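>>> this one's sequence-less:
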């Protein structure tokens, strides 16, 4: 890897970390398009994003553990099915045409916009003491955890994301967890899904190891900087920035998918 490439990875990691801390966007949402821009194939971008997510999610989970906020039992109950389905996601990603993989990523970005709105609504209900989860006819907790972890793991392997955007609202809806508990558990599960996804992609030869480590370390630094800036920004400004960025990423990813289709 040349000094120019290393510099590009450092800048990309910092940029992704700043956006993650500032807008609450998971690293994979930003890193996959960045890696494609740097000239890597969609499958390499997905695999390398998973590697960088290990670093950032592990750092956050260690901090939660030190503060006594990490429940290992909850993490394992969600994480075990996620580890299995992550391998399925890896196999599907490796088999899909690159254009379809990019299209699936663009659809996830669109879903992101909706799910963030759902998450905010659930957070307000949780803060006001309203019942967030379903009443007595709730889904069996074991089945709910398998479903939640399974979806998150599959998406981690398929698209190189952590899966928190899916896990947080599902934990609140299906298990009646609070927003804070859901986020803390989700971050711990992401460590497992990212490791499982990276392992699966490594067996396929898709991971750019040095690049992924640089991106992860850069993301750590960038997130620390942006989390200090976030409290100073009005909520409306953050919301506009978030939706604008996702819209740009959706258009860019769809354009890349069209380019891949035209090339084949």
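Done, it's in. Keep in mind the model is a prediction, meaning the values are calculated, not measured.

>>> Going by C-alpha atoms from here, please, whenever you check contacts or count neighbours.
Noted.

>>> in what helix or strand does residue 74 lie?
Secondary structure from DSSP states H and E places residue 74 in helix 72-95.

>>> same check, this time on residue 169
With secondary structure defined by DSSP H and E, residue 169 is part of helix 164-175.

>>> so that helix versus helix 72-95, what angle?
Orientation check (axes from the mean of the first three to the mean of the last three C-alpha atoms, to 10 degrees): helix 164-175 against helix 72-95 gives 130 degrees.

>>> Need the residues that contact helix 164-175.
26, 112, 115-116, 118-119, 122, 132-134, 138-139, 141, 144-145, 148-149, 151-152, 177-179, 182-183, 186-187, 190 (C-alpha atoms under 8 Å, 6 or more residues apart in numbering).

>>> Could you list which of those belong to helices?
Here DSSP state H is the test, and these give 112, 115-116, 118-119, 122, 141, 144-145, 148-149, 151-152, 179, 182-183, 186-187, 190 as lying in helices.

>>> So what's the residue count around residue 92?
Close neighbours of residue 92, defined as other C-alpha atoms under 10 Å, add up to 16.

>>> Give me the distance between it and residue 207.
Using C-alpha to C-alpha, to the nearest Å, we find residue 92 at a distance of 16 Å from residue 207.

>>> And the helix or strand containing residue 155, what does it pack against?
Assessed by DSSP H and E, residue 155 sits inside helix 141-159. Applying 3 or more C-alpha pairs under 8 Å, 6 or more residues apart in numbering; DSSP states H and E, one finds that helix 141-159 contacts helix 42-66, helix 72-95, helix 98-128, helix 164-175, helix 179-204.

>>> Next one for the comparison:
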């Protein structure tokens, strides 16, 4: 099992380093169906991973000044309390329903990742940008709490489309938001289900190595090809997750 976790961690770390988003949405179903963890423990374990793994992908982007800290501040202001709210709601939903909702979320993520993103955002702040940032934070934080994910697959396109932030800075900003939100989600989940620390450690170390390496090479990879390839992978996992839930019902 540990070898499988190491391979999974490396793969998701590589994805996170390149795209700055998306790895966590694969982690939860992988922990449930490949590793065999209960859903509540998979969510807690995923939050541990999400609180540590993005650091390696974030560090090079901080040095390159690819993080908009002002936007991070406004996004996490609503994201942190929303993570606690999402955790409370998640405890009330049966596991099968939660997994089906997760599959639906993956479909939505995959579809939006297939859509092209603007390559030349405006240099001016869009109207009501603070309100938009607060709304992004509330939605992404809620997803973090209920599903144990960082929400980067939503944060990145939201920052680009709603705040006119260049894609490179959006990725770095999303990583910073995910790091803070997952810490809040982890605190909110404390006592609900303890993480599997052996799995978390076996995952996080190779994930950080993979994320650090690919974050330094991300600018050399065709972002459109990477985005579409990952979208197809997410859609496939969504279908497999839904089938597993329906067969086990």
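Cool, got the structure. Here the structure is a predicted model, which is why all the values come from computation and not from measurement.

>>> Give me the TM-score for this pair.
After superposition, the two chains reach a TM-score (TM-score structural alignment, normalised by the length of structure 2) of 0.85; 248 aligned residues with a C-alpha RMSD of 2.8 Å.

>>> re earlier: give me the stretch of structure 2 that the helix holding residue 169 of structure 1 matches.
Mapped onto structure 2 using TM-score structural alignment, helix 164-175 of structure 1 spans residues 152-163.

>>> Go through the helix holding residue 155 of structure 1 and flag the buried ones.
For helix 141-159 of structure 1, burial by neighbour count (16 or more other C-alpha atoms under 10 Å) applies to 144-159.

>>> now swap in stretch 109-119 of structure 2 and tell me
109, 110, 112, 113, 114.

>>> which ones are touching the aligned partner of residue 109 of structure 1 in structure 2?
Using TM-score structural alignment, the partner of residue 109 of structure 1 in structure 2 is residue 106. Residue 106 of structure 2 is in contact with 25, 234, 235, 237, 238, counting by C-alpha under 8 Å, 6+ apart.

>>> Just flag the most distant two among the residues you listed.
In terms of C-alpha to C-alpha, the contacts of residue 106 of structure 2 reach their longest pairwise distance at 25 and 235, which sit 10.8 Å apart.

>>> out of these two, which sits in the busier spot?
Neighbours were tallied for residue 25 of structure 2 and for residue 235 using other C-alpha under 10 Å; the higher tally belongs to residue 25 (26 against 20).

>>> what's the single longest helix in structure 2?
helix 223-248.

>>> So the residue nearest to residue 136 of structure 2 when sequence neighbours are not counted versus residue 54 of structure 2, what's the distance?
Excluding its sequence neighbours, the residue lying closest to residue 136 of structure 2 (C-alpha to C-alpha, 6 or more residues apart in numbering) is residue 75, at 6.4 Å. Distance, residue 75 of structure 2 to residue 54 of structure 2, using C-alpha to C-alpha: 17 Å.

>>> One more: residue 146 of structure 2?
19 Å.

>>> for the alignment partner in structure 1 of residue 206 of structure 2, what are its contacts?
Under the alignment (TM-score structural alignment), residue 206 of structure 2 maps onto residue 218 of structure 1. Residues near residue 218 of structure 1 by C-alpha under 8 Å, 6+ apart: 10, 11, 12, 13, 14, 17.

>>> Please identify the helix or strand for residue 218 of structure 1.
Using DSSP H and E, residue 218 of structure 1 falls in helix 209-229.

>>> and the angle from that helix to helix 179-204?
Going by the same axes, to 10 degrees, helix 209-229 of structure 1 makes 160 degrees with helix 179-204.

>>> Compute the inter-axis angle for helix 209-229 of structure 1 and helix 42-66.
Relative orientation of helix 209-229 of structure 1 versus helix 42-66 (the same axes, to 10 degrees): 50 degrees.

>>> Helix 209-229 of structure 1: average distance to aligned residues in structure 2?
For helix 209-229 of structure 1, the mean deviation from structure 2 after alignment is 3.2 Å (mean C-alpha distance after the TM-score superposition for structure 1).

>>> Run through the residues that contact residue 18 of structure 1.
By C-alpha under 8 Å, 6+ apart, residue 18 of structure 1 lies in contact with 219, 222, 223, 224, 225, 226, 227.

>>> Alright, I will stop here.
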